[in-house]
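**Q** sequence? don't have it. structure:
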């Protein structure tokens, strides 16, 4: 299941993130901060199967708790109010956020020991790469 994702992941690279933030409607000032921030991603699962995903940085820390396949309300780091559902598809954790008639997906997968997060809005794709802290 999601065990391979559990742990603390440190961001090592981020490609095309500014274009992604523009595509989802993030303003200039927040994008400037977002482009400079290299958050840690901390993933854990409790005994009831509830997944906790925390994005931690000097700028902002956000945390969501969810059960796979169950929609929930999320307030994103850029303050969008979304209806979000996270599914496990072909070994990828797929986070689908919908708001104001828009939709974005964040696909996380483990490849070569790294966590690769693809942020997809329409034809804009940002790729953020994390390595596991030991």
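**A** Structure's in. What do you need? Since we're looking at a predicted model, the values are computed, not measured.

**Q** going forward, measure contacts between C-alpha atoms and count neighbours the same way
**A** Noted.

**Q** and residue 90, how far is that from residue 56?
**A** For residue 90, the distance to residue 56 equals 27 Å [Cα to Cα, to the nearest Å].

**Q** how about the helix ranked longest in the chain: buried residues?
**A** Longest helix in the chain by number of residues (criterion: DSSP state H): helix 28-36. Neighbour-count burial for helix 28-36, counted by 16 or more other Cα atoms under 10 Å, picks out 31, 34.

**Q** do a quick rundown of the strands in this structure.
**A** 7-15, 40-45, 51-56, 61-66, 72-75, 81-89, 92-99, 102-111, 114-121, 124-132 (DSSP state E).

**Q** may I see these organised as JSON lines, with distance to residue 23 and mean neighbour count added?
**A** JSON lines is the format used below for those (distance: least, Cα to Cα, whole Å; neighbours: other Cα atoms under 10 Å):
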{"stretch": "strand 7-15", "distance to residue 23": "14", "mean neighbour count": "17"}
{"stretch": "strand 40-45", "distance to residue 23": "23", "mean neighbour count": "20"}
{"stretch": "strand 51-56", "distance to residue 23": "21", "mean neighbour count": "18"}
{"stretch": "strand 61-66", "distance to residue 23": "21", "mean neighbour count": "15"}
{"stretch": "strand 72-75", "distance to residue 23": "18", "mean neighbour count": "16"}
{"stretch": "strand 81-89", "distance to residue 23": "15", "mean neighbour count": "17"}
{"stretch": "strand 92-99", "distance to residue 23": "13", "mean neighbour count": "19"}
{"stretch": "strand 102-111", "distance to residue 23": "9", "mean neighbour count": "18"}
{"stretch": "strand 114-121", "distance to residue 23": "6", "mean neighbour count": "20"}
{"stretch": "strand 124-132", "distance to residue 23": "7", "mean neighbour count": "19"}
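
**Q** another structure for you, compare them:
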């Protein structure tokens, strides 16, 4: 888990629009998300892990304990039940709402963090570099 702590700047994404469509996001939400070049900040506050995404005037923050389900608001204000756990060196984040599910797998490779996003049969990849 320690490898994730710190700041990560967005570098590039592949297939991200298709992933957002698979999630059922509205067209306007997709436009906004595609325009963002976020910085992700992972930190620890007591026993909680905090993930903060900052881009332009958009900020999103979640706080969680590994392996414990928590409520999360995603995308177009949808309420999801989420859980984050470690699988080896990978940080796996599963979100479930309505009849949908998204799996976000983050892995640190040196100075890069590769994030694989999966929904339905769609796979997107976002790459970040340590800030």
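**A** That came in fine, so what should we check first? None of these values were measured; they are calculated from a predicted model.

**Q** just the TM-score for the two chains, thanks.
**A** Here the superposed chains carry a TM-score of 0.95, computed using TM-score structural alignment, normalised by the length of structure 2; 131 aligned residues with a Cα RMSD of 1.1 Å.

**Q** can the strands of structure 1 go into CSV with extra columns for distance to residue 34 of structure 1?
**A** Shown next, in CSV, are these (distance: least, Cα to Cα, whole Å):
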stretch, distance to residue 34 of structure 1
strand 7-15, 10
strand 40-45, 13
strand 51-56, 12
strand 61-66, 12
strand 72-75, 16
strand 81-89, 18
strand 92-99, 18
strand 102-111, 16
strand 114-121, 14
strand 124-132, 12
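
**Q** nearest to residue 24 of structure 1, of the ones you listed?
**A** Among the strands of structure 1, the nearest to residue 24 of structure 1 by Cα to Cα is strand 114-121 (6.8 Å).

**Q** how about the residue nearest the centre of structure 2: what's its closest non-neighbour residue?
**A** The residue lying closest to the centre of structure 2 (Cα atoms, centre = their mean) is residue 104, at 5.9 Å. Distances taken as Cα to Cα, 6 or more residues apart in numbering place residue 117 nearest to residue 104 of structure 2, at 4.6 Å, with adjacent residues excluded.

**Q** what lines up with the one you found in structure 1?
**A** Aligned by TM-score structural alignment, residue 117 of structure 2 pairs with residue 119 of structure 1.
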